[in-house]
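*Asks:* need a 3D model of the following:
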Amino acid sequence: MISEITSTLATFKPLHFKSGLNILVAERHETSGAKETRNGTGKTSFIELVHYLLAEKRNAEDDFHKPEIIGAEFCGKFSDGGSEFVICKKSNPKSDDLTKDGTAITPKNLRKELSLRWFSLSEEDTAQTYGPKFGALFSYFVRKERNGGFASPKMNSSSQQDWDSQVSLSYLLGFDWRLPQKLQIKKDQKKDADTLAKMIKNGYLTDGALDVNKMQARLDLLDTEIETKRQEVTSASVVDGYRQHEVTANELTGRIRDLNEANLEDLDLVESIDQALKEVEDASASDLRSVYEQAGIFFSDQVKKRFEQVEAFHAQVAKNRELHLRREKRNAQQRLASRKTEINRLQDSLKDKLTLLRSGIAIERLTLLQSDLNRLEAEQADLRKQIPRFRDVEEDRKRLGREITDLVDLIGQDVIEREAARKFAVQAFGETSKFLYDKPGQLILGKSRGVAGLSIETDIVGKKSGGKNHM
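*Replies:* So this is what the prediction gives:
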């Protein structure tokens, strides 16, 4: 127990403790004002001071390394089994001085000695992965509110890991702490196996689970794909200037298309000229005179003479139009013949270019084929390497799942079998809570419903009260 806390700091008031319950309060006088309550007496500072004395690592940012505190020495007198020892620490700008009974000691060696003295915790146990540690055990007895030490009875701080809580409390309550330790190791192994499984591409998953059979099917199919791609690469012939030949072929195709479109326009023109020539032949003034005569209308000699003049003029106009239309038709036919010759020439050139292009590929195309072949071969090599591993992973995941479930059951069985330790913890909690609140509370111990491990729950009367929860 702590029997005394002192300091060389002039403003520090020594604290003396007796066996049993000690309450730290401020002294009030008749002249004390309304704001001078029993709060702010330094309870939190006292907790910080105890941790400071026994800390393994130096925290240059804490209150004990402020300029006004540097150089001050703080001491704590502890009694254990009838013997007493004093631990003192003096804060310095660079490193602190730590002594036990006036002899210098390192923080690590001090905690090693106190681990064995206070908790019977051997160095061998603390060195194990997920083994109990002095700092975790000590923090259950000296809780820091600013670290969340009063948020939950089973957690010494809000940042404490669940496995650390289970290992520490199992050790303190007298249960087999190695069971939650092994449980956490198995959980780590299961997590690694799950992570490895998630690294597989989605194409190898079925309903979110790793499907090794899909991987094997893909590997079998790759043999054919790689052989086909390899033949493409080996048989490919690179045409020099392939891209330029391809551009020329596209240009020839465009010119042929333009010439064909022009021919269509001239064919439409020839057809419209033929229609116009037919209309010219049908239009005759004599026809108009015969119409009048059939109607019984006869012209006088003067009118007949005038009509003959008009008829001659009309015939001349019709002849001129016919000559113009025939000239336009001849020009269109000449253009058609010229374009046909040009189209034939261009088609011969295009045929030569297409034959050349079909005989090989561009260097860019060969590079792409080679890249595809390399990708397929890399996928094949990866699958050949990974399939045996992932078959093992699936088996490991199932095995680890079973082992985790078995360890949770063993934790529950351990709590039942260690009747003396269980009863002592439950009864001690009940007696303490009854002393504080008149009615005993319940400490409920056992295995968790899932795979968390050790379940520790508390139930006290008036647990909604913040003060009671902290106590």
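
*Asks:* okay, CA-based contacts and neighbour counts for the rest of this
*Replies:* Fine.

*Asks:* next one: Lys201 from Lys191, what distance?
*Replies:* Using C-alpha to C-alpha, to the nearest Å, Lys201 is found at 18 Å from Lys191.

*Asks:* compare the two and say which is more crowded by neighbours.
*Replies:* Lys191 (14 against 10; other C-alpha atoms under 10 Å).

*Asks:* which residues touch the host helix or strand of that one?
*Replies:* In the assignment (DSSP states H and E), Lys191 maps to helix 178-198. Here helix 178-198 makes contact (C-alpha atoms under 8 Å, 6 or more residues apart in numbering) with 129-131, 163, 166-167, 210, 390, 393-394, 396-397, 400-401, 403-404, 407-408, 410-411, 453-454.

*Asks:* in helices, which of these fall?
*Replies:* Mapping the contacts of helix 178-198 onto helices (DSSP state H) picks out 163, 166-167, 390, 393-394, 396-397, 400-401, 403-404, 407-408, 410-411.

*Asks:* and the helices in this protein?
*Replies:* 43-54, 107-119, 123-126, 134-141, 162-173, 178-198, 212-235, 242-282, 285-294, 301-358, 363-417, 419-437, 466-470.

*Asks:* for Ile69, which of the ones you listed is the nearest?
*Replies:* Of all the helices of the chain, the one in closest proximity to Ile69, counting by C-alpha to C-alpha, is helix 43-54 (12.4 Å).

*Asks:* please give me the structure for this one as well, since I'd like to look at both together:
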Amino acid sequence: MIRAVRASRRGFHNTTFTAGVNLLLADRSIKAGDKDTTNALGKSTLIEIIDYCLGSNAPAGKGLRIEALEGWAFTLELAVGGNDVAVTRSTDEPGFFAIEGPTTGWPVQPAANKEGIIGLDTKKWRSVLGWALFGLSELASETGYKPSVRSLLSYFVRNHAAAYNTPFKHFDNQKTWDIQVHNAFLLGLDWEKAATWQQLKDQKNALVALKQAIKTGAVDGELGSLGELEAERLRLATQLERERSALSNFQVLPQYREIERQANALTTQIHSLLNANIVDKRRLERYRDSVATEDAPSEDLLEALYTEAGIALPGAVVKTLSDARAFNAKIIANRREFIAGEIASLEAAITERDSQIAALTDRRAEYLSALAGQGALEELTQLQELHAATRLKVDELTNRITQLRQMSTKSDTIKVQTVELKRATTLDYEERRALWSQALSLFSDFSEHLYNAPGRLVIDIDDTGYKFDVEIAGSPSEGISKMKIFCYDLMLISFARQRGLGIDFLIHDSTIFDGVDPRQRAHALELAATMSAKFGFQYICCLNTDMLPVNDFSEGFDFESLVRLRLTDTDPSGSLLGFRY
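*Replies:* Below is the predicted model of the structure:
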């Protein structure tokens, strides 16, 4: 139970609390102007201070760790594990909690820091709170999916506006596993089942992420079907065997390159001789055609031409023609003799080249025979590299097939485990019916007290784990939505006391009554007073005075006796801290 809240600076309004309902009111003074406000007087700050001393996260520049509060230290007096202690946490050294008072029976004992102050670090202080308030110790879950004291406390000290949006969450981006684990714990369900649900989800998400990584190329490989991969592996295995056989029959000839060079040189010579023969054979053919078709001119041909022309040839001309005939005959004879010589020369040259071609061809055949079945060392190296690359592809493909089979098997296993977990969770749910049904009855009673119609706290189990919901007639309105949270939280603290847990305080900001009809506000505060007396807990609520349903309280309900502190907007000194920033 919280006894008091103090601070190290003058001007702070120290506040003392008692069992039952404790109201912190922000008054609007008669002299206050239109621009004055009760929204900056420190109602929420008081809740933040309590939460701060209970080990909340404290990032620099946020919450109480701002420049205006440098050098401040806040003290929370409360009962922890049967001991009344004072816990002090400064804004300058948020990682240390000074402890004053007896700590008998605590699982972790305070020790002096370098300044000689007795206290605990954040982790150890949270450990003590978890043990004292919720019975937490070394929990069974091997993962991080287990109840934490800070998350559990956030359902009893709703410290942020987002905590008033839904009963089952205390901040907007709260993970599903966090919601399931902590609400299951608080409702008397098997929270370890919720942790196992998340582990299966993680495994499934990991498989999906791996498939996506392979698909996008972030991980090497191709994600085909098992049949496609097996067909490709068979093709590569066949290729691998061909390469292995080629390597086993391969012989290295040390003079391979020199013999290859000589064989290539012979090939070049043979081609040159063949080309020369082709040219000469074409010339030989022309010469032979010329000899066969060329005749000497007729002796009387010239005279016949003149006679036909009707021209009588003089004697001198006749003599000249005779000389011409003799000269022409000699020319023809000489030409025939020249062509015959050329033909003989060409035939001899062709025959000689044929002989050379035959000899060179035989020599080249000997070289090629020497190269047959053998190769150069670099060719062997290249074959070995190609063979190694193919083997690597086969190995990678084999690994991919194994991986795909494992992924398929793992996916099937997850499905089976999910079905089995759902069955086991349902069985455990039935076995715990006597416990969690108390929570459902409390919620139903509380909602009926406020609205004359019982609401419902619903616990379902589906393929993703526990599902929680609350239903009250008229749920769409903002006020009723807030009252769902009120009834749920009041049920949690009452149920926790029934179960014997150490948590014995519930704290709400004025946000809990936003949009709520004054009559329901009155019923809620009266209900809190009744239940806190019945179950032995403390309810702290911060309100603006104009939200207090004075005229709607039942006769005899003395709300004034519940007021522990009044803040005012008369001047800055009327705020919780004694100044405004």
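
*Asks:* ok, back up a step: what residues sit buried inside the helix holding Lys191 of structure 1?
*Replies:* Residues of helix 178-198 of structure 1 classed as buried by neighbour count (16 or more other C-alpha atoms under 10 Å): 178-187, 190, 193-194, 197.

*Asks:* same question for stretch 91-104 of structure 2.
*Replies:* Thr91, Pro94, Gly95, Phe96, Phe97, Ala98, Ile99, Glu100, Thr103.

*Asks:* cool, stretch 56-76 of structure 1 as well?
*Replies:* Neighbour count says stretch 56-76 of structure 1 has Phe64, His65, Ile70, Gly71, Ala72, Glu73, Phe74, Cys75, Gly76 buried, by 16+ other C-alpha under 10 Å.

*Asks:* likewise stretch 206-216 of structure 1?
*Replies:* Buried, per 16+ other C-alpha under 10 Å, within stretch 206-216 of structure 1: Leu210, Asp211, Val212, Met215.

*Asks:* would you work out how far apart the start and end of that stretch are?
*Replies:* Its first and final residues considered, stretch 206-216 of structure 1 spans 14 Å by C-alpha to C-alpha.

*Asks:* other residues contacting it?
*Replies:* Ala197, Lys198, Ile200, Gly203, Tyr204, Leu205, Leu383, Ile387, Phe390, Arg391, Glu394.

*Asks:* and if we set it to 10 Å?
*Replies:* 194, 197-205, 218-222, 383-384, 386-388, 390-391, 393-394 (C-alpha atoms under 10 Å, 6 or more residues apart in numbering).

*Asks:* can I have the buried ones of the residues you listed as a PyMOL selection?
*Replies:* Buried subset of the contacts of stretch 206-216 of structure 1, written as a PyMOL selection, criterion 16+ other C-alpha under 10 Å:
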select buried, resi 194+197+200+204+205+218+219+222+383+387+390+393+394
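
*Asks:* quick one: the strands in the stretch 1-150 of structure 1?
*Replies:* 2-7, 15-16, 73-80, 83-90, 97-100, 103-104 (DSSP state E, counting those that start in this stretch).

*Asks:* switch the ones you listed over to CSV; also include distance to Asp282 of structure 1.
*Replies:* Below are the strands of the stretch 1-150 of structure 1 laid out as CSV (distance: least, C-alpha to C-alpha, whole Å):
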stretch, distance to Asp282 of structure 1
strand 2-7, 136
strand 15-16, 137
strand 73-80, 134
strand 83-90, 132
strand 97-100, 131
strand 103-104, 136
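
*Asks:* out of those strands, which is closest to Gly174 of structure 1?
*Replies:* strand 73-80 (20.2 Å).

*Asks:* mean deviation of the closest one from structure 2?
*Replies:* Taken over the aligned residues, the distance from strand 73-80 of structure 1 to structure 2 averages 3.6 Å (mean C-alpha distance after the TM-score superposition for structure 1).

*Asks:* out of the buried residues of helix 178-198 of structure 1, who's nearest Glu431 of structure 1?
*Replies:* Nearest to Glu431 of structure 1 among the buried residues of helix 178-198 of structure 1 is Pro180, at 27.6 Å by C-alpha to C-alpha.

*Asks:* what's the counterpart of that closest one in structure 2?
*Replies:* Under the alignment (TM-score structural alignment), Pro180 of structure 1 pairs with Ala194 in structure 2.
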